[in-house]
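Chemist: okay, here's the prediction I keep looking at, along with the sequence it came from:
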Amino acid sequence: MRKYLLAATAALALATAADAQEVRISMGSYNLNNLPFMVAEGLDLYAKTGLDVTVENFASGGSKTLQALVAGSTDIAVGFYDHTIQMQSQNKDVVAIVDLARNSGLVLAGGPESSFDPAKPETIKGAKIGITAPGSSSDFFVRYYLKRHDIPEDSVSLIGVGSGSTAVAALQQGKVDLLVNYDPAATFLEEKGVGKVLIDGRGDEGAKAIYGGIYPTSVLYTRADFIEDNPETVQKVVDATVEALDWIQHHSAKEIVAALPEDFISGDKETYTRAVENARPIFSPDGRFDETDVRTPLAVLKSFNEKVAGADIDLSKTYTNAFVDKAHVAVNN
């Protein structure tokens, strides 16, 4: 039987609330790319490592979370890896410390009145496209799609609609013609007959078709100075997150949903559970970053982001496997 030993487990198990190290963690939404973090919260894994975590959900996409991190109003962000690349192009050191989703869970869905046909990319012109928020990875998805097919960006309208039920409602109410979003929204809209997934990036083949490679998305990232000043806190956060990733690999979708705090669950549990099952391919099994895969977000960003295209990006500074490697102390009984 294999199990993972968290750093100083025996000592930390005796930690009292008064001794717990405080850490602020913010997230942009409850989309399923962030599920491993939500599982770690639901199983009290952060508390068990001796942390007192304050969680803030901005519910408006990853760009707000990134702003909070850079401003110092949060310590660690649950956001997308490509934000670390953006920050390096602006001479800001933001480092991903554990990978949650090894692939994009994004899908592009169309409503009943949508005339977009993926086989004819030019039919996207004139569409009102819902994204989680400006500057988010759903925003990047659309811009990269347009770029690859030589379609002017101003030929579509991008509208921030958030994620989950609010995003589905925007499509259902006709506020947008197309929706780029994640599970659970992707599963909800098909289950409820609101729309149909037209481009699916949840699996490896879909991601390669969209981006040309595997695209690591949701991660925990923080500022380089926070890592330097708080290495023990960072290690505890990573330890708990890695344990959650391993737990997900060995439990059913139903068990995963049962472990989540109620406010993390969108819609009815039955549909949400199917969404978790549909999203399974995207979760990292171990939290490690692959040096080949991280090149895909860089290529995507360089295609339309002038600052990134003009910067000398050192990808080795945008992530670290050091804390994940320490978390993976495997023993055989």
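Modeler: That came through, no problem. Here the structure is a predicted model, which means the values were calculated and not measured.
Chemist: use CA for all of it now, contacts and neighbours both
Modeler: Fine.
Chemist: how about the helices in the stretch 151-300 of the chain?
Modeler: According to DSSP state H, counting those that start in this stretch, the stretch 151-300 of the chain carries its helices in the segments 164-172, 185-191, 204-211, 224-229, 231-249, 253-259, 269-279, 295-302.
Chemist: okay, angle between the last one and helix 204-211 too, please.
Modeler: Right, helix 295-302. Going by axes from the mean of the first three to the mean of the last three C-alpha atoms, to 10 degrees, helix 295-302 is angled at 30 degrees with respect to helix 204-211.
Chemist: how about the longest one?
Modeler: If you take the same axes, to 10 degrees, helix 231-249 sits at 120 degrees to helix 204-211.
Chemist: show residues contacting helix 231-249.
Modeler: Residues from elsewhere that reach helix 231-249, judged by C-alpha atoms under 8 Å, 6 or more residues apart in numbering: 4, 6-7, 21, 23, 36-37, 39-40, 45-46, 49-51, 97-98, 100, 227, 256, 283-287, 323-324, 327-328.
Chemist: tabulate the helices of the stretch 151-300 of the chain (JSON lines), appending mean neighbour count.
Modeler: JSON lines is the format used below for the helices of the stretch 151-300 of the chain (neighbours: other C-alpha atoms under 10 Å):
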{"stretch": "helix 164-172", "mean neighbour count": "21"}
{"stretch": "helix 185-191", "mean neighbour count": "23"}
{"stretch": "helix 204-211", "mean neighbour count": "18"}
{"stretch": "helix 224-229", "mean neighbour count": "14"}
{"stretch": "helix 231-249", "mean neighbour count": "22"}
{"stretch": "helix 253-259", "mean neighbour count": "18"}
{"stretch": "helix 269-279", "mean neighbour count": "19"}
{"stretch": "helix 295-302", "mean neighbour count": "20"}
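Chemist: out of these, which is closest to Ser114?
Modeler: helix 164-172 (10.1 Å; C-alpha to C-alpha).
Chemist: could you check how far the nearest residue to Thr320 once chain neighbours are set aside is from Ala259?
Modeler: Leaving out its chain neighbours, the residue that sits closest to Thr320 by C-alpha to C-alpha, 6 or more residues apart in numbering is Ile97, at 5.5 Å. Ile97 sits 24 Å away from Ala259, going by C-alpha to C-alpha, to the nearest Å.
Chemist: check Leu245 too.
Modeler: Distance from Leu245 to Ala259, by C-alpha to C-alpha: 13 Å.
Chemist: and for Thr132?
Modeler: 26 Å.
Chemist: next, the buried residues of whichever strand or helix holds Ser63.
Modeler: Using DSSP states H and E, Ser63 sits in helix 62-71. Buried residues in helix 62-71, counted by 16 or more other C-alpha atoms under 10 Å: 62-66, 68-70.
Chemist: ok, second structure coming up, stack it against the first:
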Amino acid sequence: MTRLHVSATSHWPNYLPEYVARELGYYEAEGLEFSRSAPDDWTQVLRDLEGGTADVVLGGLWVPAMYHGRGREYRAFAQLNARNPKALVTREPVADFDWKDLEGKIVLAPGAGGTAPFVHTAGLMRAAGVDMSKVRWVRDLSGSMLTELFLGGMGDALVTDLVNAQFLEHRRQAFVAVRHDRAGGLMPNSVYYTTDDVLARDDQVVQRFYRALQNAYDWLKAHEAAELTDLLAREWPSLDTGVLVSIVDDLRASGIWDDLRISEDGYGEWMRILVEDGLLDESPAYDDLVCNDMVLP
């Protein structure tokens, strides 16, 4: 068996194919001894990769993009989320929401786990013609803290992940006004990346890992979430499993797990937003950051 450890920026249901591959024995079938960790400080994932504790990182593509040409080179080889599983919620239901409705409002956007919740939201708002000078932001705090503050009365809208958004709506505490997966189209939100040295290993550990994930993707396309009830209850015991099953089926239908390959169109649009927001000077060429040839014969 070949060891493969993933250091991930979180442990959450939108990463489900990774758990399905473990549950159904797809890693073992590839001769992989799979393990994963999700450190409290997400930046630990980079230290894990550089120190050899991890072989692969699961996180945002913006990290390899920002480091490209600035001291570290990483290559993404698969997207676990082909769309951004985020949503903007409000305290009351909003019919016919328009991004311009946020002008004159205060929006809470978490940032302790990464920059995408704010940057992607802001990019969609600019594309919709929002006067950004009229929107006030509360940023850079954890999602759990901002959710608690929002429920306590702070701000007018909250950017959160789709799972949390749908649980808030289920409890009638907040209501989904717009979903990033629908409004934003293709966007490689969570990707697997590593170093060229790992990609070039003779044992093809990354390629075997990719094939196990592809099998999990294929299984999820053919089976409903109810068949994963035990897995969901075991991995996320604090969440209502019945509600979570319906949320997972919604994620299956959303296109978030349609394709492991990183879309060039989605890549281009995400890089455009990152440049627009000042995180990048210019968009790295697709082939500089992405290795999309992972399937073994």
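Modeler: Perfect, thanks for sending it. Everything quoted here is computed from the prediction, not taken from an experiment.
Chemist: give the residue farthest from the middle of the second structure.
Modeler: Distance to the chain centre peaks in the second structure at Asp202, reaching 29.5 Å (criterion: C-alpha atoms, centre = their mean).
Chemist: not counting stretch 107-114 of the first structure itself, show me its contacts.
Modeler: 116, 171-172, 174, 177-182, 186, 194-202.
Chemist: kindly report the same for stretch 156-164 of the first structure.
Modeler: Outside of stretch 156-164 of the first structure, the residues within contact range by C-alpha under 8 Å, 6+ apart are 29-31, 59-61, 124-134, 139, 167, 170, 176, 181-185, 266.
Chemist: do that again at 7 Å, thanks
Modeler: The contact list for stretch 156-164 of the first structure (C-alpha atoms under 7 Å, 6 or more residues apart in numbering) reads 29, 31, 59-61, 125-134, 167, 170, 181, 184-185, 266.
Chemist: ok so, going back, give the other helices and strands that the helix holding Ser63 of the first structure contacts.
Modeler: strand 21-27, strand 76-80 (3 or more C-alpha pairs under 7 Å, 6 or more residues apart in numbering; DSSP states H and E).
Chemist: in TSV: those, plus mean neighbour count and distance to Gln86 of the first structure.
Modeler: Formatted as TSV, those follow (neighbours: other C-alpha atoms under 10 Å; distance: least, C-alpha to C-alpha, whole Å):
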stretch	mean neighbour count	distance to Gln86 of the first structure
strand 21-27	20	18
strand 76-80	29	11
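Chemist: may I see those strands organised as CSV, with distance to Val294 of the first structure added?
Modeler: Formatted as CSV, those follow (distance: least, C-alpha to C-alpha, whole Å):
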stretch, distance to Val294 of the first structure
strand 21-27, 21
strand 76-80, 12
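Chemist: Glu291 of the first structure: which of those is closest?
Modeler: Checking these against Glu291 of the first structure by C-alpha to C-alpha gives strand 76-80 as the closest, at 16.2 Å.
Chemist: how far apart are the very next helix or strand once past the closest one and its match in the second structure?
Modeler: Sequence-wise, the next helix or strand downstream of strand 76-80 of the first structure (DSSP H and E) is helix 82-89. On superposition with the second structure, the mean distance recorded for helix 82-89 of the first structure (mean C-alpha distance after the TM-score superposition for the first structure) is 2.6 Å.
Chemist: starting at the chain centroid, how far to helix 82-89 of the first structure?
Modeler: Put simply, helix 82-89 of the first structure sits 15 Å off its chain's centre (C-alpha atoms, centre = their mean, to the nearest Å).
Chemist: tell me the residue in the first structure aligned with Phe34 of the second structure.
Modeler: Matched by TM-score structural alignment, Phe34 of the second structure corresponds to Val53 in the first structure.
Chemist: what do you get for Val290 of the second structure?
Modeler: Aligned by TM-score structural alignment, Val290 of the second structure pairs with Tyr319 of the first structure.
Chemist: for the closest residue in space to that match that isn't next to it in sequence, helix, strand, or coil?
Modeler: Nearest residue to Tyr319 of the first structure, sequence neighbours excluded (C-alpha to C-alpha, 6+ apart): Ala96, at 4.4 Å. Three-state assignment for Ala96 of the first structure (DSSP: H, G, I helix; E, B strand; the rest coil): strand.
Chemist: didn't Ala96 of the first structure look like it was pressed against Asn321?
Modeler: No. Ala96 of the first structure lies out of contact with Asn321 (C-alpha atoms under 7 Å); the separation is 8.7 Å.
Chemist: okay, the one residue sitting closest to the centre of the second structure and Asn84 of the second structure: tell me how far apart.
Modeler: By C-alpha atoms, centre = their mean, the second structure has its centre lying nearest to Ser190, at 3.6 Å. Distance, Ser190 of the second structure to Asn84 of the second structure, using C-alpha to C-alpha: 8 Å.
Chemist: again with Asp218 of the second structure
Modeler: Counting by C-alpha to C-alpha - Asp218 of the second structure and Asn84 of the second structure are separated by 20 Å.
Chemist: give me the aligned partner of Asn103 of the first structure over in the second structure.
Modeler: Aligned counterpart of Asn103 of the first structure in the second structure: Arg83 (TM-score structural alignment).
Chemist: report how many residues lie close to that match.
Modeler: As a burial measure, Arg83 of the second structure scores 24 neighbours (other C-alpha atoms under 10 Å).
Chemist: what about the residue nearest to it when sequence neighbours are not counted, how many residues nearby?
Modeler: In space, and not counting its chain neighbours, Arg83 of the second structure is closest to Met187: 4.6 Å by C-alpha to C-alpha, 6+ apart. Close neighbours of Met187 of the second structure, defined as other C-alpha under 10 Å, add up to 27.
Chemist: okay then, goodbye and thanks.
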